[in-house]
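Chemist: A predicted structure for the sequence below; I have some questions about it.
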Amino acid sequence: MKRYSVQAMVLSGALALGLASSMTMAVAADDASATVARFEKFSYQGRAQENVRPRDGEFVNPILSGYYPDPSIARVGDDYYLVNSSFTNFPGLPVFHSRDLVNWTQVGNALDRPGQADFTGVRASQGIYAPDISYHDGLFYIITTCSSCPGGTGNFVITAKDPAGPWSQPVTIRGLQGIDPSLVRDGDKLYVVYNNAPEGKPRYEGHRAIWIAELDPRTLQFAGKPKVLVDGGVVPAKRPIWIEGPHIFNKDGYYYLICAEGGTADEHSEVVFRSRTITGPYVPGPVNPILTQRDLDPKRPNPVTTAGHADFVQTQNGQWWAVFLATRPYPGNFYNIGRETFMLPVDWKDGWPLMLEQGRTVPYAVTKPALPPQPAAPVPTSGNFAYVDEFDGPLSSAWIGIRIPRAPLYTVERGALVLRAGAPLGDLRGVPAFVGRRQQHHVATVSTVVDAVPRHDGDRAGLVAMQNDDNHVFLGVTRSGGKDVVALYKTEGGKETLVASRPAASGRVELVMDMDGGQASYRYRDGDVTTTLADKVDIRFLSTQKAGGFVGVVIGPYAASGSN
């Protein structure tokens, strides 16, 4: 097997491929100065810690395992489409399709090319927040927020005739402040409903309001003065926090407004209001919240927590279902894999919806919707599953990096992913040579083969498990003190520490990460010898509780030069 230098490699017949099928990225064939590394076969095997055994006719929650938060859903005929937040991961705004609400296949990413957004200097948990997907008159719409992006927080709309793309360039709604916008139509009028600061001075930390404003359907700009629909939350006297994630829909002569309330941690919930007119006044339902897990024993086995931020959809046979985010912590109330997409039926009583009675746990096994069955997706998104990417064609739309590259980072050729080095992890002004897949189970094994020879101290190539810019793990080949080694580094709070290293006999090494909740083992095979580099490493620093933010762990190939 030919060995490839981390400092220099000449690519013959560079193949134009990209982070998504619609984004082409080529490596120049005569660029002898490029820092590159070759990766063969990426393998993933995951097992849920809760060991759910569904009966015939049941599906398993979550329907999208791993870092897929803030779901929004839309139905067009017999087809369902779902989109999630993606923050500064790119390609972003993953779009899924299903016909039975259970088996989901990612059909693309709505943000898949430079120029649609700019994440320069933007941290991992900023960027694209809480999208909303809708359909009208032959066109799909996604409205979302680009938080802390250059030029300030902006709310924009993109459109497409096909949800698989291509999606349009963003249209920024001038003057629209706040986050979590969604579009709602009322006859020939178009409105945007969103979270923003209340009128006047906030009375307490987390005091927010839900606003509505009419938009011009043609220009997507304000056509009327914004108006407050909800100030604070269900019971203002109790000083509710972070009313957000609003959606409005019409049923039986009422306009229903559903919102998240309580923040995104353990106090998260979903609440409901209704009105006879779209612009209010809105009154809260007699039972609120309509979904929460905050009142349950935190020591219960296999808990589902932080449930909220829902969106509703009505099936073609009249049933109502809700998708929402929640988490599955491991012991100690930690979770590394982020917030996930769950689904429950919506029950209606006396004209009000209820997702789950208070005091009940979110079930892992649920009766399937009464819809025609659909074949399982090629790569499942729920339950226990495994897959292998042989790098024998374009990367699927599930592969993501961090921030948006302006120059080529990789190519796929001859059964290998070839990375050219980018900015080091943690450099907010640059783009690291990193492309990965979401860790979708707390119990997971990820492996790849890296073929690279360091030439200078600090050159490295291997696997990275990344929670954010300041919290990640590197396992791979590097040069240290003039010697080639296989090393394990952890970066916690922006501080890098060498955990362990061993001399490398060759540049071609198989790397394996074994995660089990808050612990992990790291091993490698160099030639015919398999070595455990470190065992039972505490990786709780990759959890949301330790690292902060809103994302989950992404694992994949990475290459960097010591000169960066």
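Modeler: Yep, it's here.

Chemist: okay, CA-based contacts and neighbour counts for the rest of this
Modeler: Fine.

Chemist: number of residues surrounding the nearest residue to Ser521 once chain neighbours are set aside?
Modeler: Leaving out its chain neighbours, the residue that sits closest to Ser521 by Cα to Cα, 6 or more residues apart in numbering is Asp535, at 4.3 Å. For Asp535, the count of nearby residues is 12 (other Cα atoms under 10 Å).

Chemist: and if you look at Tyr387?
Modeler: 13.

Chemist: that one against Tyr44, yeah?
Modeler: Yes. Using Cα atoms under 8 Å, Tyr387 is in contact with Tyr44, at 5.5 Å.

Chemist: after the longest strand seen in the chain, next one along is what?
Modeler: Ranked by residue count under DSSP state E, the longest strand found in the chain is strand 36-47. Per DSSP states H and E, the first helix or strand lying C-terminal to strand 36-47 is strand 58-60.

Chemist: and that following strand, how far out from the chain's middle?
Modeler: Centroid separation for strand 58-60 versus its chain: 22 Å, with Cα atoms, centre = their mean, to the nearest Å.

Chemist: other SSEs contacting the following helix or strand past that strand?
Modeler: Using DSSP H and E, the next helix or strand after strand 58-60 towards the C-terminus is strand 72-76. Using 3 or more Cα pairs under 8 Å, 6 or more residues apart in numbering; DSSP states H and E, the elements in contact with strand 72-76 are strand 79-83, strand 127-136, strand 305-314.

Chemist: go again using 6 Å as the cut-off
Modeler: Under the contact criterion of 3 or more Cα pairs under 6 Å, 6 or more residues apart in numbering; DSSP states H and E, strand 72-76 touches strand 79-83, strand 127-136.

Chemist: do you know how far the residue nearest to Ser521 is from Ala500?
Modeler: 10 Å (Cα to Cα, to the nearest Å).

Chemist: now do Thr448
Modeler: Distance from Thr448 to Ala500, by Cα to Cα: 19 Å.

Chemist: the two: who's more crowded?
Modeler: Between Thr448 and Ala500, counting by other Cα under 10 Å, Thr448 is the more crowded of the two (24 against 15).

Chemist: and the more buried one, what does it touch?
Modeler: By Cα atoms under 6 Å, 6 or more residues apart in numbering, Thr448 lies in contact with Lys41, Phe42, Glu510, Leu511.

Chemist: top of the residues you listed by number of neighbours, please.
Modeler: Leu511 (24 neighbours).

Chemist: nearest residue to that residue other than its sequence neighbours?
Modeler: Tyr524 (4.6 Å).

Chemist: ok, that neighbour - contacts?
Modeler: Tyr524 touches Glu510, Leu511, Val512, Thr530, Thr531, counting by Cα under 6 Å, 6+ apart.

Chemist: kindly recompute the last result at 10 Å.
Modeler: 447-449, 475-476, 486-487, 509-513, 530-533 (Cα atoms under 10 Å, 6 or more residues apart in numbering).

Chemist: what helix or strand is it on?
Modeler: Short version, using DSSP H and E: Tyr524 is in strand 519-526.

Chemist: cool, Val486 as well?
Modeler: Assigned by DSSP H and E, Val486 falls in strand 483-492.

Chemist: next one for the comparison:
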Amino acid sequence: MTATTATMDITNPVLRGMYPDPSWMWDEPGERVALVNSSFELVPGLPIHVSDDIANWELAGNAVDEAMAQRLLIPFVLDSGGLYAPTLRMIRGKYVIACTVARIDLDAAAAAGVDPESIEGARASQGNFIIEADALEGPWRGPYWIEGAEGIDPDIFEDLDGSVYWTQTRPAVRPRWEGQTEVWTQRIDPETWRLCASHDADGDYGKTVLWTGYGVEAVWAEGPHLYRIGDWVYLMTAEGGTSFDHSEMTMRTWAPDGLGPAIDSLQGQAHEDGTEPRAPRANERSVVGRYARLFHPCKKNPFLTHRHLGLEERVQCVGHADLLHHPRLGWWGACLGSRETPTAAHGALSFLGRETFVAPIDWQHDPAQWSLESNGPAQGESDDPGWPVLAGGAGRLAQTLRIDAADGTLLDMCIGPCESQAVVDARVPFAVGDGEGAAVRADGTVYRRMPEDKCVVLCPPRGTVRIRQDGRHTLSVATDGTSVQWALGEGTERREGMVPIPEGEPGSVMLVFDKGMVRVVVAQSAEQAWTAPAVEVIDVAPLSTEWSGGFVGCLVGCDA
């Protein structure tokens, strides 16, 4: 940004490497944006980045330290398990994160001597919990296991009447097709973090189903969020699964007195009319029926996706979004996307995992109600916010955005492949807290997220560099000054090799990660490494998400 132009450029992805499932909020006390990401089995976990301009981010801290990870049973999660899809909000003056710890091996935890109360808390909550803090930087308190929670990807929402709602997605109790899910909500006490019962003419009940999918055979609702905008409550949720069919849907209900009264009103009217939606269970309710429905979708759904762009598009799997109003820069959306790497032999593969992208948001109404007769312009209500759309008219994420630094007005955008190059200096072991994004694994190695799929990794004179996808898919490259030994885990299989380091060759061993291959070279600089002759070439397709399965991206670590 310069004083003469008063413009600012934002480059996507704003957080590069494995930073999936973004959730953000305007931190009024700090006058900044705060954003949290999933971290799976990495410790420290739930990294929180802050920015006052959306373009430049710094790590403020991690909500889950080593002690919290122990209480969350992180040492006992399986590959691609751990901390899923956090939601960050301010609730009753406290910073609150709602999250799920998934794929816990509770039997292993019990065998290791974990106290039965912690194991039962995780079991009774299906791994769903709250942590809270008085400052973003911590310390964070908890976890508070949410007994009776069901599913993944929780949202926490405080409405205008002070009611607080826990909302998340679960497999449909009575599915009409494979993969159908439903979004449910229930009031929660923000002092005790216990779910609260509601009451109607038929008695006490707990969960209320809000949504069962945008259309026939809609699958895998994820990352639901509730927002109040004026007299309306909006529900936004991803659908299609966090892969190539990923998308983001919006729907809303008019609720000037609160979400709870709106639910009660619809249920009461439907009860009188005999159109009451069928509840999934006796102690639950539903507001999704054939004739009675609380939330109505935007007819332009999905409002965010790349699935229509074809497989040639570099940025895939776009979805899992969260909305934010910046007091100076206006409305923005953060979402995940996956940069696919073109390879010579295997098509496009994902090595980096899912990353954080941003886009400016406009709120719009249709200019007219089309019919056979001319009725003039649409007479919209002045207090109707309309629907969110991506600003700029491109209908997709941009590589770069140029905005007015004063008010966030979008001035220009560039659509591109979001490509760059990076250097990872792994000549000495990383340390937790040492720079951006370091996170220790249970095997004792400290890793950093691989930020680009065109990357030079500097190796130690003697030691081992690891590029890790998960416990069964890892490339290890060991140097001893005279030779390079490597081994690549491919699930149950293993490839390995050894090559001598050319005598008299000036420079040091480096790994060039490019197009799904790792070239082992000897070079005097990272810049020279790109053109240096390879002493070994390794096909590392098994390090991709498509080959390994799961949800994570590659990490780089060193054992010297």
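Modeler: The structure has been received and is ready for your questions. Predicted model only: the values in this text are computed from it and were never measured.

Chemist: picking that back up, closest to Thr292 of structure 1 out of the helices and strands packed on strand 72-76 of structure 1?
Modeler: Among these, strand 127-136 comes nearest to Thr292 of structure 1, with 18.9 Å by Cα to Cα.

Chemist: mind listing what's buried in the closest one?
Modeler: Buried residues in strand 127-136 of structure 1, counted by 16 or more other Cα atoms under 10 Å: Gly127, Ile128, Tyr129, Ala130, Pro131, Asp132, Ile133, Ser134, Tyr135.

Chemist: find the nearest non-adjacent residue to the fifth one, please.
Modeler: Right, Pro131 of structure 1. Nearest to Pro131 of structure 1 is Thr144, by Cα to Cα, 6+ apart, at 4.3 Å.

Chemist: residue in structure 2 paired with the one you found?
Modeler: Mapped onto structure 2 by TM-score structural alignment, Thr144 of structure 1 lines up with Cys99.

Chemist: please, which helix or strand holds that match?
Modeler: Assigned by DSSP H and E, Cys99 of structure 2 falls in strand 94-104.

Chemist: could you list every helix and strand in contact with that strand?
Modeler: strand 77-91, helix 116-124, strand 128-133, strand 141-145, strand 152-158, strand 164-171 (3 or more Cα pairs under 10 Å, 6 or more residues apart in numbering; DSSP states H and E).

Chemist: okay, the shortest one sits on what stretch of structure 1?
Modeler: Counting by TM-score structural alignment, strand 141-145 of structure 2 falls onto residues 168-172 of structure 1.

Chemist: circling back to that earlier point, need the residues touching each of Asp535 and Ala500 of structure 1.
Modeler: By Cα under 10 Å, 6+ apart, the residues touching both Asp535 of structure 1 and Ala500 are Tyr522.

Chemist: report the distance from the strand holding Tyr524 of structure 1 to the chain centre.
Modeler: The answer for strand 519-526 of structure 1 is 26 Å, by Cα atoms, centre = their mean.

Chemist: can you mark which positions in whichever helix or strand comes after that strand are buried?
Modeler: Per DSSP H and E, strand 519-526 of structure 1 leads on to strand 529-538 as the next helix or strand towards the C-terminus. Residues of strand 529-538 of structure 1 classed as buried: Leu533 (neighbour count, 16+ other Cα under 10 Å).

Chemist: on that earlier part again, a markdown table for the helices and strands packed on strand 72-76 of structure 1, including distance to Gly224 of structure 1?
Modeler: Below are these laid out as a markdown table (distance: least, Cα to Cα, whole Å):
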| stretch | distance to Gly224 of structure 1 |
| --- | --- |
| strand 79-83 | 28 |
| strand 127-136 | 21 |
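
Chemist: and of the ones you listed, who's closest to Pro345 of structure 1?
Modeler: strand 79-83 (15.3 Å).

Chemist: after superposition, how close is that closest one to structure 2?
Modeler: After superposition onto structure 2, strand 79-83 of structure 1 sits on average 0.5 Å from its aligned residues (mean Cα distance after the TM-score superposition for structure 1).

Chemist: summarise which helices and strands that strand is packed against.
Modeler: Counting by 3+ Cα pairs under 10 Å, 6+ apart, strand 79-83 of structure 1 packs on strand 72-76, strand 92-98, strand 105-111, strand 127-136.

Chemist: now the angle from that strand to strand 305-314?
Modeler: Here the directions of strand 79-83 of structure 1 and strand 305-314 differ by 150 degrees (axes from the mean of the first three to the mean of the last three Cα atoms, to 10 degrees).

Chemist: so strand 79-83 of structure 1 corresponds to what in structure 2?
Modeler: Under TM-score structural alignment, the match for strand 79-83 of structure 1 is residues 32-36.

Chemist: aligned against structure 2, show me the partner of Ala209 of structure 1.
Modeler: By TM-score structural alignment, Ala209 of structure 1 lines up with Glu182.

Chemist: and the equivalent of Tyr255 of structure 1 over in structure 2, helix, strand or coil?
Modeler: By TM-score structural alignment, Tyr255 of structure 1 lines up with Val233 in structure 2. Under DSSP: H, G, I helix; E, B strand; the rest coil, Val233 of structure 2 falls in the strand class.

Chemist: contacting residues around Val233 of structure 2?
Modeler: Applying Cα under 10 Å, 6+ apart, the residues near Val233 of structure 2 are 159, 226-227, 251-256, 258-259, 262, 295.

Chemist: in strands, which of those fall?
Modeler: Leu226, Tyr227, Met251, Arg252, Thr253, Trp254.

Chemist: need the residues you listed in CSV (columns: neighbour count).
Modeler: Formatted as CSV, those follow (neighbours: other Cα atoms under 10 Å):
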residue, neighbour count
Leu226, 25
Tyr227, 18
Met251, 20
Arg252, 21
Thr253, 19
Trp254, 19
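
Chemist: nearest to Pro302 of structure 2 among the residues you listed?
Modeler: Met251 (10.3 Å).

Chemist: quick one: map that closest one onto structure 1.
Modeler: Counting by TM-score structural alignment, Met251 of structure 2 lines up with Phe273 in structure 1.

Chemist: please name the nearest non-neighbouring residue to its match.
Modeler: The shortest distance from Phe273 of structure 1 to any residue other than its chain neighbours is 4.1 Å, reached at Pro284 (Cα to Cα, 6+ apart).

Chemist: aligned partner of that neighbour in structure 2?
Modeler: Per TM-score structural alignment, the equivalent position to Pro284 of structure 1 in structure 2 is Pro297.

Chemist: correct me, but its match touches Thr212?
Modeler: No. If you go by Cα atoms under 10 Å, Pro297 of structure 2 and Thr212 don't touch, sitting 11.6 Å apart.
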